[in-house]
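sequence and predicted structure, then a few things I'm wondering about:
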Amino acid sequence: MIINAKQCRTATMLLALVAILSACATGDFSGTSGSQGVARAEREARSGRYADAAGTYIGLAALASGDEQTRLTLLAVEQWLYAGDAHRARNALRTIPLPSGGELLWLWSADAAALKLWDGQPDGALSLLEPLSRQPLPQVHRARVEALRADAWFQKNEPVRAIELYLQRENWLDDELSIRQNRRRLWAGLKVSDSQVLRDAADLTYDRNIQGWLALGSLANATGEQGIGWGNGVVQWQETYRDHPAIGILDEMDLPEAGALGFPRQIALLLPLSGNNAAAGKAIRNGFLGAYFNATAEIDDAQLIRVYDVNGSGGALAAYDTAVRDGAEFVVGPLLRRSVSELAAESLLPVPVLALNYLPGEVLAPPGFYQFALAPEDEARSAASRTINDNLKRGVALVPNNDWGRRVLTSFTNEFEAAGGRLLDYRSYQPTDQDFSFEIQELLALSQSVQRYRRLRANIGGPLQFDPRRRQDVDFVFLAADAKAGRLIKSQLKFHYSGDLPVYSTSFIYSMDGRSDTDLNGVMFAETPWVVNPPAWIADFPQLYGEYWPAEKRLTRLHAMGYDAYHLVGGLFPARTGPMDEIIGATGTLYLEADGRVHRRMAWARFERGRPEPLPDMDEFQYLLDELGPDSFFIRPPQWRNPQPLP
């Protein structure tokens, strides 16, 4: 089943999946008819074949009657929920008359409440659960009801009540393993809660245990569990909440080094701040410093940042030498390619560098020289991966007739064909043109269709009704274009009987110039998460940057670049002695290649009603189901480690 992301937010889905998958454990029923069939269904469920198990149970239910039929149908409902098929689960539950009481009523109510949570209806779930909470339930059913109640309160943005219920739930758990699993489930609820809501709740509660959970959850969500802010925040949290039960959650994580030990004590930022390209340099500086102040707000002994104007310092090499003499332990910049090449020409660089552009492909970087760029090649590769993931494996491309277009086409083609796709054809166009009919007709074989019509009309000697027909072996169009050309080309594709073809593009097509992009409706494009779908811990940053620096609104991708550059320092500084972990950043998911280049996996958006709307990297429901499947109920922030089962 595909969940509409517009109707069901990720946080609601996450809580609902955890609730469903952990609240629908099969009870211990005895005396069943068709014992061999039940045994087969149980084997299927244990092996992860939940849909098969549901089918077996529902088949057995068709042969039974009365309470036995109800019980088997409820087991089928549970397995369909495990399989992520809420539609079948809901339909099956509707066939069951409301049980009059006892265990069947408890099971029915739990499943119905789980479906309410699936739909993001916590009040509806609580209306089913609260009456049960006042009954003397057996231990196993009590634990399930309390877990669902807690998840409902998390959905209602009432984390204090949710934590209270989880802590009370431990009274109905028999062993240490179940208690640890209960705390992981509590952590799941915190991880999908708003960090500000958690922070405000922590300020208002006097219960030390609850306050510790809220403070740690707020810290995790505000930092994405990465960077110096997370590392130092964890140290401070551990000092404040000694012997807190959430320490067990931290023990299961691969935590960064304590304090700022993994971070240089002084960082130099080399950028053009005067003359040409000063606007770009200042935007990156603002993004970098914003990340720094956010990450170190609670740190007494934060590192020192020094900013150097490359244009006013005699060039990149002179600025680098000055920064080293001033005590820099890491250098970020320069930005312009000629400055990057100037610095990379030095065979020995005593202090590591993160350049904000790529060297030419034939130039070998010296040791300790890393490169990070908002390169269109990364976006083209992302587009190729996206088409393959969308099961579209035969495409054509329209690219501008310039160096940028050739680079993008090469990157797209290499990635696409390496993944099993086939680029059937491409055409280059002049970006300054207004009419792209010739290129479109040639690319989609419309001109051949017209020629066939003309030959047929000549043979018949009279007019014929005729609609040109494009080639039918094409799955999609890869369009490399800016907003101006893209608007024209997309409209002309529709005019030339090709408006049904999916169109994929890069961020270049989104100009952020304030104009409506209605002509681009349907176009999907790679973009920085900062612009279309920022992670929770930076969700407010793009708007804040726009308010502080309104003149830099169209440079917001450079804000994101500066933000990520700061966090890359923390990943690369210790990377001299080991690999860099992936970073969930503002410009994409960042990873380091062996050649010292940092690459990005992009976010995706589609123009709808003239505005970009975020797209999931994959089916959003399937992503959550894969990660929270019933045989691996576990919590993970952006980088998940040590998965553990939940009860």
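Good, I have the coordinates.

all contacts plus neighbour counts: C-alpha atoms, from now on.
OK.

what distance separates the start and the end of stretch 338-353?
Terminal residues of stretch 338-353 are spaced 15 Å apart (C-alpha to C-alpha, to the nearest Å).

please point out which parts of that stretch sit buried.
S339, V340, S341, L343, A344, L349, V351, P352, V353 (16 or more other C-alpha atoms under 10 Å).

and stretch 356-369, by the same measure?
L356, N357, Y358, L359, A365, P366, P367, G368, F369.

count the neighbours of Q181 for me.
18 (other C-alpha atoms under 10 Å).

that one belongs to a helix, doesn't it?
Yes - the assignment for Q181 by DSSP: H, G, I helix; E, B strand; the rest coil puts it in a helix.

what strand or helix carries S516?
Taking DSSP states H and E as the definition, one finds S516 inside no helix or strand.

leaving out the residues flanking it, which one is nearest to it?
Leaving aside its chain neighbours, S516 sits nearest to G610 (5.1 Å; criterion: C-alpha to C-alpha, 6 or more residues apart in numbering).

how far does the helix or strand hosting S339 sit from its chain's centre?
Using DSSP H and E, S339 falls within helix 337-344. Computed by C-alpha atoms, centre = their mean, to the nearest Å, the separation of helix 337-344 from the middle of its chain amounts to 33 Å.

just checking, what packs against it?
Judged by 3 or more C-alpha pairs under 8 Å, 6 or more residues apart in numbering; DSSP states H and E, helix 337-344 is in contact with helix 316-325.

what's the offset of the helix it packs on from the middle of its chain?
38 Å.

I'd like the next helix or strand past that helix.
Immediately after helix 316-325, counting by DSSP H and E, sits strand 330-332.

tell me the contacts of the residue nearest to S516?
S516, D517, T518, D519, L520, N521 (C-alpha atoms under 8 Å, 6 or more residues apart in numbering).

who wins on neighbours among these?
L520 (25 neighbours).

I'd say it and R487 touch.
Yes - counting by C-alpha atoms under 8 Å, L520 touches R487, with 5.6 Å between them.

R90 versus the residue nearest to S516, what's the distance?
Distance from G610 to R90, by C-alpha to C-alpha: 36 Å.

got another, please set it beside the one above:
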Amino acid sequence: MVSRLVWLLAAVLLLGGCATPIRHPAPPDPLRRAENLFQAGQFRQAAEHFQRIATTLPPDRRHPVLLRATDSWYRAGDRDRARRLLRQIDLRFLPGHDRITHAFLGARLALDAEDPHRALAYLNQLNPRYLSSLLRRQYHLLRARSFALSGDLPSLIQERVQLGRWLTSPAEVEENNKVILETLLLLPPESLHQLQQAKADRELIGWIRLAQLLRSHPRRSLALDDAITRWRQAFPYHPADRHHFLQRYLSQLNPPYRPPRQIAVFLPRSGPYSQAGTAVAAGIEAVRSTPASRQAQLHYYDSGADDPVRLYQQAKANGAGLIIGPLQKTKVEQLARLTQLNPPVLALNTINPVTRPNLYQLALPPEEAVEQVAASAWSHDHHRALVLVPRNSLGERVGRHFASYWETTLGGRILEMETYDPNGSDFTRPLQRLLNIDESKRRFQRLRRVIWEAKFQPRMRQDADFLFLQATPRQGRLIRPQLMFLGAEYLPIYATRDIYSGHPNPGMDRDLEDVRFCDIPWLLGGDVGNLPSVSAFEAKQGLHPGAWLRLAALGMDAWQIPFTLLVDGQPTTGATGLLTLGPGGIIRKRLSCAQFRNGVPEVYGLAPEMYVETTPQND
């Protein structure tokens, strides 16, 4: 009996050991659940799961999960939550691959908040050499977006060049090349030069050279074809010339220019600028009436109060092949915003830094004359300048531009700058300050306290090479004699064009003896081809001040340029100077420089060709 019980017990135990155990379902993995939601595109639910899980984990596991929650909130479109959560993450607890994600997320959030400097700070945490090809593309694209948002166009171009080396999609390569080239075309010439000098690599230099020749040849022409051929020889296998990008870009350029048969002129004939409009129109008509003038139909439109875009559409409908004008800067800006300028526009003002196909810009900015008289002083071996300008908006503008050009572009020194009351007659105080005579008086007063017998003998500065002067004829005729009275006969004076009235006046202008300035050649009696002389012009139009006559000269050139400079691109002699077509359709004018001799200005040559092109505006 006992043996039977033992046998039964053994059998039960044996059967129990061979039976399949009962399996209970394992508890769900919360992280897996959150990852599944993320992969399914349910980013909000995934973010909530990740964030809840993170609160239960130790720091070494919590912060990577918080990063996943941040990424999920960002993809869900909740930038504020993503931004708040990102600030809680401690980089010390993130592995290397998560630090890359953290930097990219931080940069994107900063860019969404229009904070490019913070975005760059995040990206600067990364070393691009250790990024995969895909991440390298994202890295350079985010940096390019940051530079674009901050307005740093040179850095944007450099970053886009780097980005191009990692792109594989033909569409992305095409778009990147277009951004590089069109951004380069927006840069002023001096910025292009600085970018080229800043240790640029061969590829970037090729882009810069291409942009420079495209700005010099805004239309398709044999000259452009020759320039492109030389560029290809200098930069073989350049990215701009791969996959026919350059060929497609060139095909979009303006066709060769043809002289118009009908011209529309937009000038203010009413309103505050009507006198300026009348002067320009008088210049146009004076040239049209000469036997050698090109014949074309001409129609005037009053742009004083009318919308220039409406006028443009009206003139186009009426068959105009070219628009001359407008004169006001704001109206030029309105026209420049049109999607396409066909017919072309020869604007009588300049807008900076806008360049557009079929937009040409002719103006009389004071900055242009300032730069050329400064170049004249520099060519005479003058390097240290004193500056005297009137205490008004024009004086401030001229003084600021001269100082910037003299020191930054030419490399000279401004020793001192003073202003004067433009309505005054006694300029002794600002002149004494310029010449340091006031300091000499203070030294004497200190000496007199010690040695009462001391006598005052003013000592003026001897370190200045010349005086740069902004003045009207009335002001200049008072300032120079007062300088002489103070003992500054040694100091040459270089003045702006405003110093000349536009008419020889030996009796009055003897007080301007030896003063040098640069002005338009028509006023100085220079060779201006078939144009009527100033005296012949005023015989019909009556006597006018120099400022009015300069606007009339602008009108003369505005009528000639469509039949000369725009046709062949070759320099041509105009009323306002030696005319050349510069980058971006800016028409540059090389002025004549003169010196008062016996009260009459005598031309001593053209302004030196060392000045940098600028695109300032008319007054």
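Cool, the structure landed. Quick caveat, the model's predicted, so the values are computed rather than measured.

make CSV from the contacts of G610 of structure 1 and add distance to L558 of structure 1 to it.
Formatted as CSV, those follow (distance: C-alpha to C-alpha, whole Å):
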residue, distance to L558 of structure 1
S516, 23
D517, 22
T518, 26
D519, 26
L520, 24
N521, 26
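
between the residues you listed, which is closest to T12 of structure 1?
N521 (28.0 Å; C-alpha to C-alpha).

how much space between the counterpart of L446 of structure 1 in structure 2 and F485 of structure 2?
Alignment note (TM-score structural alignment): L446 of structure 1 maps to I437 of structure 2. Look at I437 of structure 2 and F485 of structure 2: by C-alpha to C-alpha, they are 12 Å apart.

who's in contact with R516 of structure 2?
So R516 of structure 2 contacts I493, Y494, A495, C593, A594, Q595, F596 (C-alpha under 8 Å, 6+ apart).

can you tell me which two in those residues are farthest apart?
It's I493 and C593 that sit farthest apart of the contacts of R516 of structure 2, by C-alpha to C-alpha, at 13.0 Å.

over which residues of structure 2 does whichever strand or helix holds I249 of structure 1 lie when aligned?
Assigned by DSSP H and E, I249 of structure 1 belongs to helix 247-251. The counterpart of helix 247-251 of structure 1 in structure 2, using TM-score structural alignment, is absent.

give me the residues contacting that helix.
R180, R183, R184, W187, Q238.

any idea how far the fourth one is from I210 of structure 1?
I take that to be W187 of structure 1. Taken as C-alpha to C-alpha, the span from W187 of structure 1 to I210 of structure 1 is 12 Å.

what range does stretch 419-426 of structure 1 cover in structure 2?
By TM-score structural alignment, stretch 419-426 of structure 1 lines up with residues 410-417 in structure 2.

and the contacts of the matching stretch?
Contacts for stretch 410-417 of structure 2 (C-alpha under 8 Å, 6+ apart): 378, 383-389, 403, 406-407, 434, 464.

how far does it sit from its chain's centre?
The answer for stretch 410-417 of structure 2 is 24 Å, by C-alpha atoms, centre = their mean.

check which residues of it are buried.
L410, G412, R413, I414, E416, M417.

same check on stretch 72-89 of structure 1?
Quick answer for stretch 72-89 of structure 1 (16+ other C-alpha under 10 Å): 72-86, 88-89.

swap in stretch 565-584 of structure 1?
Those buried within stretch 565-584 of structure 1 under the rule 16+ other C-alpha under 10 Å are 565-573, 580, 582-584.

check stretch 603-619 of structure 1 too.
Neighbour count says stretch 603-619 of structure 1 has A603, W604, A605, R606, F607, E608, R611, P612, P614, L615, D619 buried, by 16+ other C-alpha under 10 Å.

in those residues, find the pair that's most separated.
Most distant of those, by C-alpha to C-alpha, are R611 and D619, 21.1 Å apart.

for the stretch 151-300 of structure 1, what spans make up the strands?
All strands of the stretch 151-300 of structure 1, identified by DSSP state E, counting those that start in this stretch, fall at 266-271.

same thing with the stretch 351-500 of structure 1?
With DSSP E, counting those that start in this stretch as the criterion, the stretch 351-500 of structure 1 has strands spanning 353-355, 369-372, 394-400, 422-429, 476-479.

deepest-packed of those strands, please.
strand 353-355 (a mean of 28; mean count of other C-alpha atoms under 10 Å).

so where is that strand in structure 2?
By TM-score structural alignment, strand 353-355 of structure 1 lines up with residues 345-347 in structure 2.

that stretch vs structure 1, average offset?
After superposition onto structure 1, stretch 345-347 of structure 2 sits on average 1.0 Å from its aligned residues (mean C-alpha distance after the TM-score superposition for structure 1).

next one: that stretch to chain centre, how far?
20 Å.

measure the counterpart of V515 of structure 2 in structure 1 to M618 of structure 1 for me?
Taking TM-score structural alignment, the alignment pairs V515 of structure 2 with V523 from structure 1. Computed as C-alpha to C-alpha, the V523 of structure 1 to M618 of structure 1 distance reads 17 Å.

per the alignment, P365 of structure 2 pairs with which residue of structure 1?
P365 of structure 2 maps onto A375 in structure 1, by TM-score structural alignment.

state the distance from that match to T587 of structure 1.
In terms of C-alpha to C-alpha, A375 of structure 1 sits 11 Å off from T587 of structure 1.

that older thread, could the buried residues of stretch 603-619 of structure 1 be laid out in CSV, adding secondary structure and distance to G231 of structure 1?
Compiled in CSV, the buried residues of stretch 603-619 of structure 1 are given as follows (DSSP: H, G, I helix; E, B strand; the rest coil; distance: C-alpha to C-alpha, whole Å):
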residue, secondary structure, distance to G231 of structure 1
A603, strand, 26
W604, strand, 30
A605, strand, 32
R606, strand, 36
F607, strand, 38
E608, strand, 40
R611, strand, 37
P612, strand, 35
P614, strand, 30
L615, strand, 31
D619, coil, 32
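
out of those residues, which comes closest to R557 of structure 1?
Looking across those and measuring by C-alpha to C-alpha, the closest to R557 of structure 1 is A603, at 12.8 Å.

that closest one touches P529, doesn't it?
Yes - under the criterion of C-alpha under 8 Å, A603 of structure 1 makes contact with P529 at 5.3 Å.

who touches both of the two?
G588.

need the counterpart of P492 of structure 2 in structure 1.
So, by TM-score structural alignment, P492 of structure 2 is matched to P502.

thanks a lot, catch you later.
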